[in-house]
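*Asks:* pasting the structure only:
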């Protein structure tokens, strides 16, 4: 194909991350947009990132079979793969390194460039990846459309194979059964954070600062490399939604909003520094630190009230995602409260915990009601 130029669009997915996974890729004529080749495959149990890399490899192979010397523009909605293959991000995860090396080896003599595109512009590759995963769920491999048209349809009453049990990233004692793991992420920095101003659920609802966006992206990169998060749940506040969306985009997941994860209502303290509250409302502040039933000035909530709604939110998440690893993006007070409840510690224990912005905690919950704190205030991913 003399003078050919190709666009490779590739995608991969995992229903569980890790879970049943597949990839899809198309090769397009760069001039006409015509689809020249398709590839897809069910690859068994894998993470989103592994599936995305395998989609890239399949797309490059298909392009090179058409013309080994043609320039190729790779378009993917995985920022991780695009940035790593462009050489701007390091490839630290051992599962990704050989896949990236294989993709580079396929490039051959032709020039290959990488470009991120939004998911809605990667529909063909996404469709193929989902077709491959659907085929795997039915106990078969994906076939091109021409081959499927000639093949008899499977019996509708044929039983489907059972889905494999989800893997848990922070492993607990096996004899207690598969736990549900909540990875608790405090949102990134906002403009109020460096000023140490109270920022609850009834104030200005600030978004992330520039540094906060960076923290969210670094956290997303770290969690994507770990490859264990299977669902993302967030407080409705803007700062938590922005943090959760950064991670969810990287993992190829949706964000589910849970109202019970919102921050405490700080009433008249909203937007004030600790020193300003001490000056204006000294008795209320002293009472707040002395009793879990005391409320900030003008607020309808106490730490006792917060513990009740945060506990209910936790129970809803556990019921919805049994045996899975869930990223829960919330705030200082709810996260400290969930940690306290997991430990069975007294209410005033929340005042004795440090919880940095964009820090990670992890708690595992077992079917017999026991809980185990696995991680507290981890910020290693930000260094």
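*Replies:* Sure, I can see it. All values derive from a computational prediction rather than experimental measurement. Residues are numbered from 1 along each chain as shown.
*Asks:* from here on, just use CA atoms for contacts and neighbour counts.
*Replies:* Will do.
*Asks:* I'd say residue 382 and residue 220 touch.
*Replies:* No - using CA atoms under 8 Å, residue 382 is not in contact with residue 220, being 10.6 Å away.
*Asks:* if you count what's nearby, which of those two comes out ahead?
*Replies:* When residue 382 and residue 220 are compared for neighbours, residue 220 comes out ahead with 23 against 14, by other CA atoms under 10 Å.
*Asks:* what strand or helix carries that one?
*Replies:* Using DSSP states H and E, residue 220 maps to helix 210-226.
*Asks:* how about residue 275?
*Replies:* helix 274-280.
*Asks:* list the contacts of that helix.
*Replies:* 196-198, 269, 285 (CA atoms under 8 Å, 6 or more residues apart in numbering).
*Asks:* and the comparison structure, right after this:
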């Protein structure tokens, strides 16, 4: 099971732009112990640059401690958290290389981002201020000078200085935040309507059925579900293309819908289900009985593989993200039906929400259910539907 580390980071600029510095601390999530600290005076820079620099430094400090760790980043910069989570587009050219540098330290699926109030980020804030104070004296911050772990209260600053910081940060976030309400027209999004295939003989028994098993066909119930879904989607009249996983149960479901809509089915390999290795065809209880340690590891970490060399959820997420981007390029501004499986559907929803890997275990997805995600030209995504089954009743 991978170790988890917490990275808290902050940055500041006395003038925005002005004398700037960052601070970062790596914490043990169980004890709260500070395992590593980093801080640096940057010269003249903006708040945003300092915050991103702090993030990079914190991630690098965590990587030096354990390059295989899972990372939870906590920052009081909504801008950085939203951009690194993929919910806000990075517009400013100075931010793009810094964000890319941050993403290069750990695989993105091993890093989650959480916004916290400034009062909960005192350690990193104190380090950033120590770095700026050192720079004011013509020096660089040294670890031996750190008092952040002993005194995490931020230095007392005048009301005018605090107001200036708050105003600058609000202006920065407003400039980068996605437009809402009466914002500019971004044009029609690419909308992926996500259809889980109909039932197979394995579905009612809740058996693992991935891409490494027997590739079962739809059952009689599954064929009825496919026809009911086809009728419902034909009545809506919005689907412009149909793309399917290569596995038989998806192809059969997709063909039923495509025939009703007068469309062809395109196959996308990246939409196949997880390879569950030696667990294929087994129930959860059977896996628990035969492979308890492997199952515990799989439930605890997205990087763990099923017994026998199956796919980890982290590997599936990378594969699905590649398929998503390819399909977005092909179907910009169109509404496309993707006929796929439990894990790819949940992964697309999770990535759109910027949710951590454990969110996969917190979503219900019924056979032949419909979900939908809209992808906008500014890089944002919106989950519009999840596990809708009214068409089957």
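*Replies:* Now that the structure is in, tell me what you want to look at. Please read all numbers here as calculations on a predicted model, not as lab measurements.
*Asks:* which position in structure 1 aligns with residue 295 of structure 2?
*Replies:* Mapped onto structure 1 by TM-score structural alignment, residue 295 of structure 2 lines up with residue 285.
*Asks:* quick one: the helix holding residue 220 of structure 1 aligns where in structure 2?
*Replies:* Going by TM-score structural alignment: helix 210-226 of structure 1 matches residues 220-236.
*Asks:* compared with structure 1, how much does the matching stretch deviate?
*Replies:* When structure 1 is superposed, stretch 220-236 of structure 2 averages 0.1 Å from its matched positions, counting by mean CA distance after the TM-score superposition for structure 1.
*Asks:* so how far is that stretch off the chain centroid?
*Replies:* Remark: stretch 220-236 of structure 2 is offset 31 Å from the chain centroid, using CA atoms, centre = their mean, to the nearest Å.
*Asks:* what comes into contact with it?
*Replies:* So stretch 220-236 of structure 2 is in contact with 197-200, 239, 253-254, 256-258, 260-261, 368, 391-392, going by CA under 8 Å, 6+ apart.
*Asks:* what's residue 336 of structure 2 in contact with, if anything?
*Replies:* 190-193, 239-243.
*Asks:* please enumerate the helices of structure 1.
*Replies:* 48-66, 79-85, 96-107, 123-137, 145-150, 210-226, 238-251, 274-280, 282-290, 303-320, 332-343 (DSSP state H).
*Asks:* now distance to residue 374 of structure 1 too, for those, in CSV please.
*Replies:* Converted to CSV, the helices of structure 1 look like this (distance: least, CA to CA, whole Å):
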stretch, distance to residue 374 of structure 1
helix 48-66, 24
helix 79-85, 27
helix 96-107, 26
helix 123-137, 33
helix 145-150, 47
helix 210-226, 15
helix 238-251, 21
helix 274-280, 31
helix 282-290, 27
helix 303-320, 16
helix 332-343, 10
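*Asks:* residue 367 of structure 1 is nearest to which of those?
*Replies:* Residue 367 of structure 1 lies closest, by CA to CA, to one member of the helices of structure 1: helix 303-320, at 9.7 Å.
*Asks:* in structure 2, what stretch matches that closest one?
*Replies:* Alignment of helix 303-320 of structure 1 against structure 2: residues 313-330, by TM-score structural alignment.
*Asks:* please spell out which residues along the match of helix 210-226 of structure 1 are buried.
*Replies:* 222-231, 233-234 (16 or more other CA atoms under 10 Å).
*Asks:* out of these, which comes closest to residue 133 of structure 2?
*Replies:* residue 233 (62.9 Å).
*Asks:* so which elements touch the lengthiest strand in structure 2?
*Replies:* As assigned by DSSP state E, the longest strand anywhere in structure 2 is strand 34-45. When contacts are defined as 3 or more CA pairs under 8 Å, 6 or more residues apart in numbering; DSSP states H and E, strand 34-45 of structure 2 sits against strand 18-27, helix 47-65, helix 122-136.
*Asks:* most tightly packed of those?
*Replies:* Mean neighbour count (mean count of other CA atoms under 10 Å) peaks for strand 18-27 among these, with a mean of 28.
*Asks:* by contact count, what packs against that one?
*Replies:* strand 4-13, strand 34-45, helix 47-65, helix 122-136.
*Asks:* read off where that strand ends up in structure 1.
*Replies:* Mapped onto structure 1 using TM-score structural alignment, strand 18-27 of structure 2 covers no residues at all.
*Asks:* next, the angle helix 122-136 makes with that strand.
*Replies:* 140 degrees (axes from the mean of the first three to the mean of the last three CA atoms, to 10 degrees).
*Asks:* next one: strand 18-27 of structure 2 to chain centre, how far?
*Replies:* 25 Å.
*Asks:* how many residues are close by the aligned partner of residue 361 of structure 2 in structure 1?
*Replies:* Here residue 361 of structure 2 is matched to residue 351 in structure 1, going by TM-score structural alignment. Residues contacting residue 351 of structure 1 under the criterion other CA under 10 Å number 12.
*Asks:* so residue 351 of structure 1 sits against residue 288, correct?
*Replies:* No - counting by CA under 8 Å, residue 351 of structure 1 stays clear of residue 288, with 10.3 Å between them.
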